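1. the following comprises the amino acid sequence and a computationally predicted model.
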Amino acid sequence: MSRVSTEIENHVARVTMTRGDKMNALDVEMVESLIAAGEALIGNDDVRAVVLSGEGPAFCAGLDVANFGRFAAEDPEALIMPRTHGLSNAFQRVSLVWRDVPVPVIAALHGVTFGGGLQIALGADIRIAHPDTKLSIMEMKWGLVPDMGGMVVLPKLLRSDVLRKLTYTADQVAADEAQAIGLVTELADDPKAAALALAEKIAGKSPSAMRAAKRLIAVAESGAPEADVLLEESREQAGLIGKPHQMEVIAANMQKRAPRFD
């Protein structure tokens, strides 16, 4: 049973976790549904931006505690060690799949964004949170460590001492503090509306340039040698200059109108 809905309108995909009665807590079905939703967008050339949100009172409360017994009864190495999705297992793919979606992904956060829910949000390019949102690297509360791709992203966002404190304590962080330390991009009283507005703005830009920008930023953040980053800048730019999308942007700017890429 799918726990996620996807609606595409005006080139914006709205991906919504629909387990609101359980605060969108992560069980195996939710993980599988989110992966499927993300992978379905990877090859969709009609989509230019994605908004990821959750129904009900929370974005995602993290792992469904009802699954702890189920997981404990299984061999943990057999459950999480196999690399079932390239470099990752399914629990890591549910977060990192959003980095592989070739267009910007915006997470709209409200209520609580805890544990695995935070790691899913970290897979997005941008996070917009309600001022009352609470966030936590919560795994230590349950005697665990973050293992859903968070350690790929968190060291790029947080100072080492802040990352260590939040990981060691499982403390909850208010949205304004989360913004100050880099977990959240911006605050909004209606984060989903703000995310949709931003997605629509992005969708109005050159589709090929936007995809190139996401690829280029990924290379720049990967720790690649400076020479490789500079070469990639040139390669991406050469693929855009004089092509139909760029020519339409120039024409639209000269004519003082919105560009048309359809």
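-> Cool, the structure landed.
2. from here on, contacts and neighbour counts on C-alpha atoms
-> Will do.
3. can you show me the helices along the chain?
-> For the chain, applying DSSP state H gives helices covering 28-42, 68-72, 76-80, 90-100, 116-122, 150-157, 160-169, 175-181, 191-203, 207-221, 226-238, 244-254.
4. and those helices as CSV, adding distance to Ala108 and mean neighbour count?
-> Shown next, in CSV, are those (distance: least, C-alpha to C-alpha, whole Å; neighbours: other C-alpha atoms under 10 Å):
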stretch, distance to Ala108, mean neighbour count
helix 28-42, 15, 19
helix 68-72, 27, 10
helix 76-80, 28, 11
helix 90-100, 14, 24
helix 116-122, 8, 28
helix 150-157, 18, 15
helix 160-169, 22, 14
helix 175-181, 12, 18
helix 191-203, 5, 19
helix 207-221, 19, 17
helix 226-238, 29, 14
helix 244-254, 29, 15
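5. could those go into TSV alongside distance to Ala58?
-> Listed next are these as TSV, based on distance: least, C-alpha to C-alpha, whole Å:
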stretch	distance to Ala58
helix 28-42	15
helix 68-72	21
helix 76-80	27
helix 90-100	17
helix 116-122	10
helix 150-157	19
helix 160-169	20
helix 175-181	13
helix 191-203	12
helix 207-221	28
helix 226-238	39
helix 244-254	39
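6. another structure for you, compare them:
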Amino acid sequence: MSEDRVRVRMGDSGVATVTMVRADKHNALDQAMFEGLVAAAAQVAADTSVRAVVLHGEGKSFCSGLDVASFMSGRGGTGVLLERDGDHVANLAQSVSYDWSLVPAPVIAAIHGNCFGGGLQIALGADIRIAAPDAKLSVMEVKWGLVPDMGITQALPRLVPIDVAKELTFTGRIVSGSDAFALGLVTRNSGDPLAAALELAEEIAQKSPDAVRAAKRLYDETWVSDDARGALKLESELQTGLIGSPNQIAAVMAGMSGEKPVFADPTQG
């Protein structure tokens, strides 16, 4: 992963902070940024000590979207983004959003400044979004005569009704962080979204990582499914795996004693 574009830092409590580092360009997405984000998602997904992830952008913005000029000046243009590895469901453009769903631990996006086009789709790939009230968000692709194609189909339907999604996509209008909260695009507002995201991540990190990871999997696999039988079966399967496990027992003992629990890292990512 390129340190020039994406930085991953691990805290003592198991909170990983993933930072897009291209402040001079409002963290616009060039090929190095795409590759750095994909590598960062893979890194935190494979690390069983990660209890929660905070994703944010350095400088004045979360991410201002695709750096078209950088691709037009390079070999192959944007075609590299659409190439699909046969072993992965998403192409490079989609992976920077979709791959956060493959991280077993919760991912929290802290949104400030501009969050446009691909930048918004990256944020939508997180489990939770905390936005500054004055942040600016847009499904902006229509401005360039395009459709959003960075994993939006896997994220937006879980958040807003189809008419809201269409209106935002057909117009490309910019909404504030406050309006985004009202629409359901973001989870909540905060004057300091990064601090709020880190505080929430620390809170999650104090819970059983087995239970938190199982809950993420449960919702991700069933939320928009109409397979009631399969969803109810998964509930039972996940619960059976948790009951009597060391971390579940630790949670019970801590709940009964009032003492802070000590949890072991999950055995797999």
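-> Done, it's in. Treat the numbers as computed from the prediction; the structure is a model and nothing was measured.
7. hang on, the earlier thing: of all the helices of the first structure, which one comes closest to Gly56 of the first structure?
-> With C-alpha to C-alpha, the closest approach to Gly56 of the first structure among the helices of the first structure belongs to helix 191-203: 12.4 Å.
8. just the angle between the closest one and helix 207-221, please?
-> For helix 191-203 of the first structure against helix 207-221, the angle by axes from the mean of the first three to the mean of the last three C-alpha atoms, to 10 degrees is 110 degrees.
9. how big is the offset of helix 191-203 of the first structure relative to the second structure?
-> Mean deviation of helix 191-203 of the first structure relative to the second structure after superposition (mean C-alpha distance after the TM-score superposition for the first structure): 0.4 Å.
10. contacts for that helix?
-> 10-12, 48-51, 53, 104, 106-110, 128-130, 188, 210 (C-alpha atoms under 8 Å, 6 or more residues apart in numbering).
11. give me the buried subset of the residues you listed.
-> With burial judged by 16 or more other C-alpha atoms under 10 Å, the buried subset of those is 11-12, 48-51, 53, 104, 106-110, 128-130, 188, 210.
12. out of the helices of the first structure, nearest to Leu144 of the first structure?
-> helix 160-169 (9.9 Å).
13. so where is that closest one in the second structure?
-> The aligned range for helix 160-169 of the first structure in the second structure is 162-171, by TM-score structural alignment.
14. residues in contact with the matching stretch?
-> 138-142, 147-148, 156-157, 183.
15. and these as a markdown table, adding distance to Val164 of the second structure?
-> What follows is the contacts of stretch 162-171 of the second structure, written out as a markdown table (distance: C-alpha to C-alpha, whole Å):
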| residue | distance to Val164 of the second structure |
| --- | --- |
| Ser138 | 12 |
| Val139 | 11 |
| Met140 | 14 |
| Glu141 | 16 |
| Val142 | 15 |
| Val147 | 16 |
| Pro148 | 15 |
| Leu156 | 10 |
| Pro157 | 10 |
| Leu183 | 8 |
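16. list the contacts for the residue nearest in space to the middle of the second structure?
-> With distances taken as C-alpha atoms, centre = their mean, Ala126 lies nearest the centre of the second structure, 1.9 Å away. Residues near Ala126 of the second structure by C-alpha under 8 Å, 6+ apart: 97, 100-101, 106-109.
17. what's the farthest-apart pair in these?
-> It's Ser97 and Pro106 that sit farthest apart of the contacts of Ala126 of the second structure, by C-alpha to C-alpha, at 13.8 Å.
18. distance between the match of helix 160-169 of the first structure and the chain's centre?
-> 21 Å (C-alpha atoms, centre = their mean, to the nearest Å).
19. and that stretch, how far from the first structure on average?
-> Mean deviation for stretch 162-171 of the second structure: 1.0 Å (mean C-alpha distance after the TM-score superposition for the first structure).
20. buried ones in stretch 23-31 of the second structure, by neighbour count?
-> 23, 25-31.
21. so where is that stretch in the first structure?
-> Residue span in the first structure matched to stretch 23-31 of the second structure, by TM-score structural alignment: 20-28.
22. same thing with stretch 129-147 of the second structure?
-> Aligned by TM-score structural alignment, stretch 129-147 of the second structure falls on residues 127-145 of the first structure.
23. and that stretch, what's buried?
-> For stretch 127-145 of the first structure, by 16+ other C-alpha under 10 Å, it's 127-140, 145.
24. got a list of contacts for it?
-> Contacts for stretch 127-145 of the first structure (C-alpha under 8 Å, 6+ apart): 106-115, 118, 121, 146, 166-176, 178, 183-192, 194-195.
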